[in-house]
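Undergrad: sequence and predicted structure, then a few things I'm wondering about:
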Amino acid sequence: MIVLQIDPLRLDDALDQVLEAALAPERWSAVLERICEATGSFGAHILPLRGKFSPGVPATPSLHEGFEAYFREGWYLQDIRFGCVPHVLKKGVAVEHDISSEEDFRRSAYYNDFLGRFGFRYSAMVGFTTGDTLLSLGLQRTIRDGPFDREEERVLVRMRSRLSLAADIMRGVSLERLDAMSNAFDMADIACAFYDRHGRVTRLNKLSEGLLDQDIRLLQGELTSRWPEESTALRGHIKAVLQSPAIADSAASSPVRLSRPGRRPLIIRAQRLRGMPAEIFSHSVAVAVITDLEDRPVPTGKVLQLLFALTAQEAIVATQLARGLGPKEIAEALELGYETVRTHTKSVMQKTDTKRQSEVAALLSGIRLSSVRKMD
């Protein structure tokens, strides 16, 4: 007689609470704990089945230390369990013995140096979907718990429909919030673009759509410039925002300039969206605010002298930087030497506490002239 470690009644109750967690994401940890109790598991987590993912995925506290080591030590780059994916796609669920043998358990560094350190050994992966995203509920057992067997596998596969329903609800909630944010940006006359966790544009609001032309396009989910180096810079900026604390990475904290011949450039600055459901369930996880310098008044040199203690010549150069011009263009316009303009530009950046010309342009073009007292 086969004795299951899974309690179907308790699992059914836990799955009912999954739907509650869909509407109250802060409950995910507690619900995953209930699933662990019902399945004889030590810990549980939810991960994308394909593509990259970052720390912060829904998981029980029992797995937090292991996840920290997983990312910190690079085990995610050699995760044997990615081999479960074909099995999940074929039958909806996979267990450890679908991909590994007892010999693997004895010899593999992944099982011994990583999982063994925490007493982990056996897992089950239950696949489910939301939109075009494939997700998995991972259940982790220790060496003492023993493996998931084929009878338990047949019970686990029945979890899929309710997991998918919960994920769809969370995705729907994120879409509603996204609609509200997009409308709010439109009402505030701010152009913006929303991005998913892969760095693809998911939505442009009406104002940003109006900025697309032959120089700046949306191609295959990516905002691009006619100049490849600017497209590369924007791609790097978005990637850094998605993967790093903005304060710790200059690529994440520095805006990007997209040039437009005959007009002042666009300045793009992205940031992660907070207050959304767990990002693996969310339609979009970051927003980029697009500033059209053509619509921004340029402060006078006199105002800039007052605000930043610039010299008269530095203030003249600063006004040109605010218009989005580069040092070569400024040198030609003012009939100054290129190195002279570079020297003034460095001084302006130092006095305005900026590190890049795009930051100077964004800062100076955002000054509200009405808030500055007139000089006598």
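TA: Looks like it came in fine. The model shown is predicted, which means the values in this text are computed figures rather than measured ones.
Undergrad: C-alpha from now on. contacts and neighbour counts both.
TA: Noted.
Undergrad: okay, helices next: where are they in the stretch 201-350 of the chain?
TA: 206-209, 228-243, 250-253, 301-308, 312-322, 327-334, 338-351 (DSSP state H, counting those that start in this stretch).
Undergrad: nearest to Ile290, of the ones you listed?
TA: Each of these has some distance to Ile290 by CA to CA; the shortest is helix 206-209, at 7.2 Å.
Undergrad: ok, back up a step: what's the closest of the helices of the stretch 201-350 of the chain to Leu273?
TA: Comparing the helices of the stretch 201-350 of the chain by CA to CA, helix 228-243 comes nearest, at 9.8 Å.
Undergrad: for that closest one, which positions count as buried?
TA: For helix 228-243, the buried set under the neighbour-count rule, 16 or more other CA atoms under 10 Å, comprises Glu230, Ser231, Ala233, Leu234, Arg235, Gly236, His237, Ile238, Lys239, Ala240, Val241, Leu242.
Undergrad: can you tell me which helices and strands it packs against?
TA: strand 222-225, helix 250-253, strand 256-260, strand 263-272 (3 or more CA pairs under 8 Å, 6 or more residues apart in numbering; DSSP states H and E).
Undergrad: ok and it relative to strand 256-260, angle-wise?
TA: 150 degrees (axes from the mean of the first three to the mean of the last three CA atoms, to 10 degrees).
Undergrad: excluding chain neighbours, what is closest to Leu293?
TA: What sits nearest to Leu293 in space, not counting adjacent residues and going by CA to CA, 6 or more residues apart in numbering, is Arg264, at 5.6 Å.
Undergrad: ok, now Ala315?
TA: Gly301 (4.7 Å).
Undergrad: for stretch 169-180, which positions count as buried?
TA: Going by 16+ other CA under 10 Å, stretch 169-180 has these buried residues: Ile169, Met170, Arg171, Gly172, Val173, Ser174, Leu175, Arg177, Leu178.
Undergrad: what's the farthest-apart pair in those?
TA: Ile169 and Leu178 (14.2 Å).
Undergrad: distance check, Leu135 against Gly92.
TA: Distance, Leu135 to Gly92, using CA to CA, to the nearest Å: 11 Å.
Undergrad: can you check which residues contact both of the two?
TA: Gly127, Phe128 (CA atoms under 8 Å, 6 or more residues apart in numbering).
Undergrad: show me the residues around the residue nearest to Leu293 that make contact.
TA: Arg264 neighbours (CA under 8 Å, 6+ apart): Asp292, Leu293, Glu294, Arg323, Gly324, Leu325.
Undergrad: hang on, the fifth one packs against Pro265?
TA: To tie it back to what came earlier, the one meant is Gly324. Yes. Contact criterion CA atoms under 8 Å: Gly324 and Pro265 qualify, at 5.7 Å.
Undergrad: take a look at this one as well, against the first:
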Amino acid sequence: MAQLGYAFRGAAAHSTTSEWWMEPFDLQRLSRVLAAAAIDPSLWTEALQTAAECTGSYGAVLLPVVGALPIVAATPSMDRSANVYVSDGWQGRDERYRGKAAFLANGVATDDDCMPLDARKRSPFYQEFLRNCNLSGWAGVRIGREDLVWNLSLQRTPEQGSYSARELRALSELSNSLDSVVQTCAALGLAKGESALSAFDFSKRAALLLDRSGHVVRVNPAAERLIGLDLQISAGRIRCQDPKSNELLHNAIRALFWSVEAFTIAPIVLQKVSGGRLVIYPMRLTGLTDSPLSLFHAILVISDTDLTQSAGMMTLREAFELTAAESRLAWALASGKDLESFAAERGLSKQTLRNQLKSVFMKTGTHRQAQLVMMLSNLVPEK
């Protein structure tokens, strides 16, 4: 479970006293601000500040249970501990992962669900990390169910104490009332994502939506037509047949996901089995991935060099009655490629290309490459 217990950042908050016959927290206020943030992602920081204040916590952060990434919604007072957590590698030694079963079953988990008090007194995570950051009591509140589960992680200082049994019952009640927050947020995010996919499809560009774990969430029709020998979706992930290309693609996706600031990275060029190329552009689109509860986290836009050239090659075929192979060669020469580089790109022998070129000369009424290129220049768009 991704970063179950640790809150990356938090908001200073002051605990409040309540009479025994009253609810320990203002659950209606808390539910209201979280529901508002589900509709308007710009309100998440304010919502988490309210969560910290309502629960007498030092800080609050919203963490995905699946798909741990450095980009999370949080309040700003725990920056120092966040830096220590990452720089000292505590994400690989976080004992609060042990509370996952109680978290999922009960809607709330505490440090007692992770390990006994005596063990915590000997644990480096509790004694070296949390103690040095002046953090102590913790409650992880489940938001959502099944595949759509997030953790509202609440953190207290030693002075604020642990969460009482009465407070934990209230947080469990809160958890059971927040399913609609996740569903609303996911639905709105997915609607925006599908609109983006439709826009790419309208412009004849293939595109796929990825979730925080890198799994494919949606594919537009243009991308579906590219799925096959060169690109596959296996176990929910986009894959290449060539191992080196597959590693290159996955490294690029990981680099985008783990970058806090970058919204795009350099495109990946993959060699097709047929000899052409696929150019993949990984990106996060502003406005589409703003919500921490968004169902997707990135988009891959794919350009097939063969399809990009197809319209121009079809014009050549119709104008001069060229074969598909001859039109590809004519297009390449008219676009500035030489015979040798085109042969290497397509995996063809020079003799085969020379024979094709002779046929192109005959059908176009030309005798030299320069003459052919000049004649075709008006049919090939400028780069």
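TA: Structure's in. What do you need? Note that this is a predicted model, so its numbers are computed, not measured.
Undergrad: please state their TM-score.
TA: The TM-score (TM-score structural alignment, normalised by the length of structure 1) is 0.75; 321 aligned residues with a CA RMSD of 3.2 Å.
Undergrad: most tightly packed of the helices and strands packed on helix 228-243 of structure 1?
TA: strand 256-260 (a mean of 23; mean count of other CA atoms under 10 Å).
Undergrad: that one vs structure 2, average distance?
TA: Comparison of strand 256-260 of structure 1 with structure 2 after fitting gives an average deviation of 2.4 Å (mean CA distance after the TM-score superposition for structure 1).
Undergrad: off-centre distance for that strand?
TA: Per CA atoms, centre = their mean, to the nearest Å, the displacement of strand 256-260 of structure 1 from the mean C-alpha position of its chain is 22 Å.
Undergrad: and what of stretch 46-59 of structure 2?
TA: 27 Å.
Undergrad: do the same with stretch 329-343 of structure 2
TA: 38 Å.
Undergrad: equivalent analysis for stretch 137-148 of structure 1, please.
TA: 30 Å.
Undergrad: where in structure 2 does that stretch fall?
TA: Stretch 137-148 of structure 1 corresponds to residues 152-163 in structure 2, going by TM-score structural alignment.
Undergrad: what's the span of that stretch, first residue to last?
TA: Termini of stretch 152-163 of structure 2 sit 14 Å apart (CA to CA).
Undergrad: stretch 79-91 of structure 1 maps to which residues in structure 2?
TA: Using TM-score structural alignment, stretch 79-91 of structure 1 pairs with 94-106 in structure 2.
Undergrad: can you give me the strands for the stretch 101-250 of structure 1?
TA: Secondary structure of the stretch 101-250 of structure 1 (DSSP state E, counting those that start in this stretch): strands located at 120-130, 133-142, 191-195, 201-204, 216-219, 222-225.
Undergrad: compare the ones you listed and report which one is nearest to Pro55 of structure 1.
TA: Nearest to Pro55 of structure 1, of the strands of the stretch 101-250 of structure 1 and by CA to CA, is strand 133-142 at 15.1 Å.
Undergrad: in the superposed pair, what's the mean gap between the closest one and structure 2?
TA: Mean for strand 133-142 of structure 1 is 1.1 Å (mean CA distance after the TM-score superposition for structure 1).
Undergrad: how far does that strand sit from the chain's center?
TA: Counting by CA atoms, centre = their mean, strand 133-142 of structure 1 comes out at 21 Å from the chain centroid.
Undergrad: likewise stretch 333-349 of structure 2?
TA: Worked out by CA atoms, centre = their mean, stretch 333-349 of structure 2 lies 37 Å from the chain centre.
Undergrad: try stretch 192-204 of structure 2
TA: 17 Å.
Undergrad: stretch 89-98 of structure 1 now?
TA: The answer for stretch 89-98 of structure 1 is 29 Å, by CA atoms, centre = their mean.
Undergrad: quick check: end-to-end length of it?
TA: Using CA to CA, the distance between the terminal residues of stretch 89-98 of structure 1 is 13 Å.
Undergrad: do stretch 54-68 of structure 1 as well
TA: 11 Å.
Undergrad: about what we covered before: closest to Phe281 of structure 1 out of the helices of the stretch 201-350 of structure 1?
TA: helix 228-243 (15.2 Å).
Undergrad: what's the counterpart of Ala222 of structure 2 in structure 1?
TA: Ala222 of structure 2 maps onto Leu207 in structure 1, by TM-score structural alignment.
Undergrad: could you report the distance from Met78 of structure 2 to Tyr58 of structure 2?
TA: Applying CA to CA to Met78 of structure 2 and Tyr58 of structure 2 gives a distance of 9 Å.
Undergrad: compare those two and say which one has the larger neighbour count.
TA: Neighbours per residue (other CA atoms under 10 Å) separate Met78 of structure 2 from Tyr58, with Tyr58 holding more: 28 against 22.
Undergrad: which position in structure 1 pairs with the more buried one?
TA: So, by TM-score structural alignment, Tyr58 of structure 2 is matched to Phe42.
Undergrad: likewise Ser234 of structure 2?
TA: By TM-score structural alignment, Ser234 of structure 2 lines up with Leu219.
Undergrad: ditto for Leu34 of structure 2
TA: In structure 1, Leu34 of structure 2 lands on Val18 (TM-score structural alignment).
Undergrad: how about its match, what does it touch?
TA: Counting by CA under 8 Å, 6+ apart, the residues that Val18 of structure 1 touches are Trp28, Val31, Arg162, Leu163, Ala166.
Undergrad: how far is the helix or strand hosting it from where the chain is centred?
TA: Val18 of structure 1 is part of helix 8-23 when elements are defined by DSSP states H and E. Distance of helix 8-23 of structure 1 from the chain centroid (CA atoms, centre = their mean) equals 28 Å.
Undergrad: that one vs structure 2, average distance?
TA: Mean for helix 8-23 of structure 1 is 1.9 Å (mean CA distance after the TM-score superposition for structure 1).
Undergrad: with structure 2 superposed, average distance for the helix or strand that comes right after that helix?
TA: Remark: after helix 8-23 of structure 1, the chain's next helix or strand is helix 28-39, criterion DSSP H and E. On superposition with structure 2, the mean distance recorded for helix 28-39 of structure 1 (mean CA distance after the TM-score superposition for structure 1) is 1.3 Å.
Undergrad: could you tell me how far helix 28-39 of structure 1 lies from the centre of the chain?
TA: Counting by CA atoms, centre = their mean, helix 28-39 of structure 1 comes out at 26 Å from the chain centroid.
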